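Novice: Here is a sequence with its predicted model. Questions after.
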Amino acid sequence: MATTAPVAEATGITKRFGPTVALHEAAIRVEAGQAHALVGRNGAGKSTLVSILTGLLPPDGGGVRFGGEPAPRLADRGAWRQRVACVYQKSTIIPGLSVAENLFLNRHERGPGGLISWKAVRGRARELLDTWSVDVDVRAPAGDLDVEQRQFVEIARALSFGARFIILDEPTAQLDAAATTRLFTRIGDLRRQGVTFLFISHHLREVYEICDAVTVFRDARHVLTAAVDELPRADLVAAMTGEAGAVVRGARRGPPPDAADVLTVTGASLPGCYHDVSFRVRAGEVVGLAGAASSGRTEIAETVAGLRAAAGGTVEIAGSRPRPGSVPAALGAGVGFVPRDRHHQGLVPQMSIADNGTLTIPERLGRAGFIDGRRRDDLARSMIEDLAIKAPGPGAPVSGLSGGNQQKVVMARALANDAAVLVLVNPTAGVDVRSKEFLLGKVEEVAGSGAGVLIASDELDDLRTCDRVLVVFRGRVVAEVARGWHDHRLVAAMGGVDLDA
């Protein structure tokens, strides 16, 4: 009996970026009508595979087929759009245009003389949205739509090209529980109409709610593909994390029992980000905030650092309550901060190491607002020595440093004001192994000197030094895990899964 070819199939996919192997002989097979999950830790290769499946990148090895036929030439974008579309976590809707204009951008109906017939465009848009049961005004500015509506419009736009295979990249990252339920209902409706979905999410609980099959990537390789109802949750997490080095054992001493609180967050809430968050960090303690990128962990850390102002609750630092949403106030209260993106938030590229490292301590560089260059450079030399920054000298521009040394400059600035609380967001992102070990060793050194440390990250290596890890899921602290955790248990909690349930 003849079998139906899969909607999409990638086999033997290898992709390299210089010395980095992003995918090694990876594979996935998505059957017609499925909701198929693709999961894996950061760096597993998911995003690279999506780029290859959508024709944005050519593989170095292997191939892609749709419905049993080879994928189109990369240059034939129209043919790719007829076969596959991706709705990304970051919307591609153009906010300044109407819904109708977004739906048929560069495909407008034209009347006599070649002029665009807006009446016809709006008519086609209404027909398209009605066909796929999307309740949005086609005349409305796309910028007025909420996240849920934008997703539905993007799905409808993809379907208008003829594609019946839709990749959803973290579709629930910015949705509340009610909107997520509505999205899942619409996905079910569309599947009954012949649409197939590849569902990418860090929320493992959702995989079991909506998907038929799941494929796991780890370390750029395909690990397993299985039916969801035949795969125990513990086995899924084990496939994502691997079995080696599962238990965390640290030799670092934690804070003494009588250590004072240096950070107290009580009942903090910020609509759309987190709700009713309370925790404390003691002098000499390292506390982790673990969770997916959309969990709210980063926003909580940024609130402590003064980048955001909570709508409710309090943040107390070393006995004082700095003005909410004020970075200078947080700095003055004793916060040192390493932001999540050194390129956009952490460094001024054309300025020197000395200037970047001392941005937060101008009062120590001279009087009456004047900077003593010699004093600044002396401080910078101390930073360079203390953090083993490889550079010609304090006057070197940070743009010429490696990623690891740039991150050390950001760390040096965070430590420059003798912080009582060090707040770190993804502190080892984009650095080599040696720099990562050095930076995390510096964190332990800072805690050993009596400062409190708060690390917000989804990287397990960043969290291994923590005395406690608070797990944030959908804006709430859902678990507290003591030192000695297992990788698979922490990953499960970050994905909303309770392995004991």
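Specialist: It's in.

Novice: Could you use CA atoms for every contact and neighbour count after this?
Specialist: Fine.

Novice: now the strands for the stretch 151-300 of the chain?
Specialist: For the stretch 151-300 of the chain, the strands defined by DSSP state E, counting those that start in this stretch occupy 165-169, 196-200, 213-218, 221-227, 261-270, 274-282, 286-290.

Novice: Which stretches in the stretch 251-400 of the chain count as helices?
Specialist: 297-304, 327-333, 353-357, 373-386 (DSSP state H, counting those that start in this stretch).

Novice: put this beside the first:
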Amino acid sequence: MRDAAAQPPHAAGAPAGAPAAVHAEGVVKSFGSTLALDGVRLTVRPGESHALVGRNGAGKSTLVSVLTGLHRPDEGRVSFGGEPAPAYGDTAAWQSKVACVYQKSMVVPDLTVAENLFLNNFGGAGAGSGGLIGWRGLRRRAADLLAGYGVDVDPTARAKDLTVEQRQFVEIARALSFGARLIVLDEPTAQLDARGIQRLFTKLRELQARGVAFLFISHHLQEVYELCTAVTVYRDARHVLSAQVADLPKDDLVAAMTGDAARSAGAWHAGENSGELSRATPLLRTGRLALEGVFEPLDLEVRPGEVLGVAGAAASGTTALGEVLVGMRAPTSGSVAVAGRAVRPGSVPDALDAGIGYIPEDRHLQGLVSTRSVAENATLTVADQLGPLGTVLPSRTRAFARTMIEALDIKTTGPEQQVTGLSGGNQQKVVVARALARNPKALVAVRPTAGVDIKSKDSLLGVVRRVADEGSAAVIISDELDDLRVCDRVLALFHGRVVATFGSGWSDRELVAAMEGVGERE
């Protein structure tokens, strides 16, 4: 396989022969006895969208911390535009070279867009007399800055009122305002629906044409092939390859990331067992379930042993449907029942008691208590089973957690490890462990593989499939095609109504067309 790092093509918006936006060579970084980077390299050209991929623990996050000045490398060198990296600790100098837009937004929610744009730089943006901030000038400067980069956001709006997509655009504009010409995007699409992703990609291409370079970190390989021209793979803290995306088949990319020829989650497809399923009594059922203005009345039936997929963007009502099923939101009308037992609308405790398990869309916001251990997070839904008279015995908590750790192959130092110390894939497995702790009759999973690596994705989808195969009902709500391949049946939602129904043999083209509202099939 050709290593394309030495002779990259001319990137959009970059003059021929221009020095690399960033070049890292021979970078080594250790944390105690853990070797996080072992002589890695990376070259990103001006105007290029370059993917950095690898399994969790491959070294991607550590490299980003080195490239953004958060950590000093033990060995190796980093340069920007052909010049050596700034002195470590010189925050302003680093901001003028590179910025990172993280999966978890770094804007201050209670400040306005204008205040976030010029945080720590109010004086340069609109200083008034006597050292006071000139708010009118600040807002005008913010509006000019946003307009200059084509970002349609009100500078007076509170950051907490913005969509995820708008917050990302604000962070990118802020980085460019400091002079940075390299933007690191860390899982930028994890919380965006399909339309939001396309709008983000359109904006990135516009900025690339102006010479801005992007280092794109993602676990979604289809996005790499859609957006990026070059890709670098790390595995086990080492550089494996750098290549042009167009020259690299997906199977070869997966093999480079995993170190073997194991199939990706994209190879999943549920078996043809529709005949057996159709004869079983539904385990999870909804009757004319609706949420006004979000989704129209739905009659869903999910049988024991079945995985039902609900495909579509969050804006089409899919996420809201999942939240209604598990009691997080009350429906406008209709009912939910599990094994014939009605579930009280809008009641999470009653949904749990009825036998519904839930894997939420955002593990950081809804799935984990970051200050607690693996054991505490995994047993949140079964605290009533961990001791007599309402007490929780630590020994029972640890024993229960060890069982879940072994069953789900959670890579941890032990039940008492703080959950924030785990990789993204293992954090998601803890969320799954909590959902399965009560042996649910029905499992509802909303975008269950968001922000995890390929092997973890495969493992998590396998768990959902196994839950169904053992006699429960499962629902996967997602617009990720790989998530939906394990499903026996898929319903496509568009603008709150079912526009198509598919068996397990659907094609990517027809399912995407249905989700986007350009194809209907019943």
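Specialist: Looks like it came in fine. Quick caveat: nothing in here was measured; it's all calculated off a predicted structure.

Novice: what TM-score do we get after superposing?
Specialist: After superposition, the two chains reach a TM-score of 0.67 (TM-score structural alignment, normalised by the length of structure 1), with 462 aligned residues with a CA RMSD of 5.9 Å.

Novice: And the helices of the stretch 251-400 of structure 1: which comes nearest Val237 of structure 1?
Specialist: helix 297-304 (20.9 Å; CA to CA).

Novice: ok, average deviation of the closest one from structure 2?
Specialist: Compared with structure 2 after fitting, helix 297-304 of structure 1 has a mean deviation of 6.8 Å; criterion: mean CA distance after the TM-score superposition for structure 1.

Novice: Who are the packing partners of that helix?
Specialist: With contacts defined as 3 or more CA pairs under 8 Å, 6 or more residues apart in numbering; DSSP states H and E, helix 297-304 of structure 1 has these neighbours: strand 421-425, strand 452-457.

Novice: Next, the angle from it to strand 421-425.
Specialist: Here helix 297-304 of structure 1 runs at an angle of 150 degrees relative to strand 421-425 (axes from the mean of the first three to the mean of the last three CA atoms, to 10 degrees).

Novice: quick one: Gln168 of structure 2 and Ala142 of structure 2, what's the gap?
Specialist: Per CA to CA, to the nearest Å, Gln168 of structure 2 is found 15 Å from Ala142 of structure 2.

Novice: before we move on, what about Gly287 of structure 2?
Specialist: As judged by CA to CA, Gly287 of structure 2 and Ala142 of structure 2 stand 49 Å apart.

Novice: Which residue of those two possesses the greater neighbour count?
Specialist: Using other CA atoms under 10 Å as the criterion, Gly287 of structure 2 and Ala142 rank with Ala142 on top: 27 against 15.

Novice: what does that one align to in structure 1?
Specialist: Counting by TM-score structural alignment, Ala142 of structure 2 corresponds to Ala125 in structure 1.

Novice: Same question for Lys60 of structure 2.
Specialist: Per TM-score structural alignment, Lys60 of structure 2 is aligned with Lys46.

Novice: doesn't Gly357 make contact with Asp377 of structure 1?
Specialist: No - here Asp377 of structure 1 does not reach Gly357: they are 9.8 Å apart, not a contact under CA atoms under 8 Å.

Novice: ok, those two, which is more surrounded?
Specialist: Gly357 (28 against 21).

Novice: Just give me the neighbour total for the nearest residue to the more buried one once chain neighbours are set aside.
Specialist: Leaving out its chain neighbours, the residue that sits closest to Gly357 of structure 1 by CA to CA, 6 or more residues apart in numbering is Arg413, at 4.4 Å. Applying other CA under 10 Å, we find 27 residues neighbouring Arg413 of structure 1.

Novice: Fine by me, we can end here.
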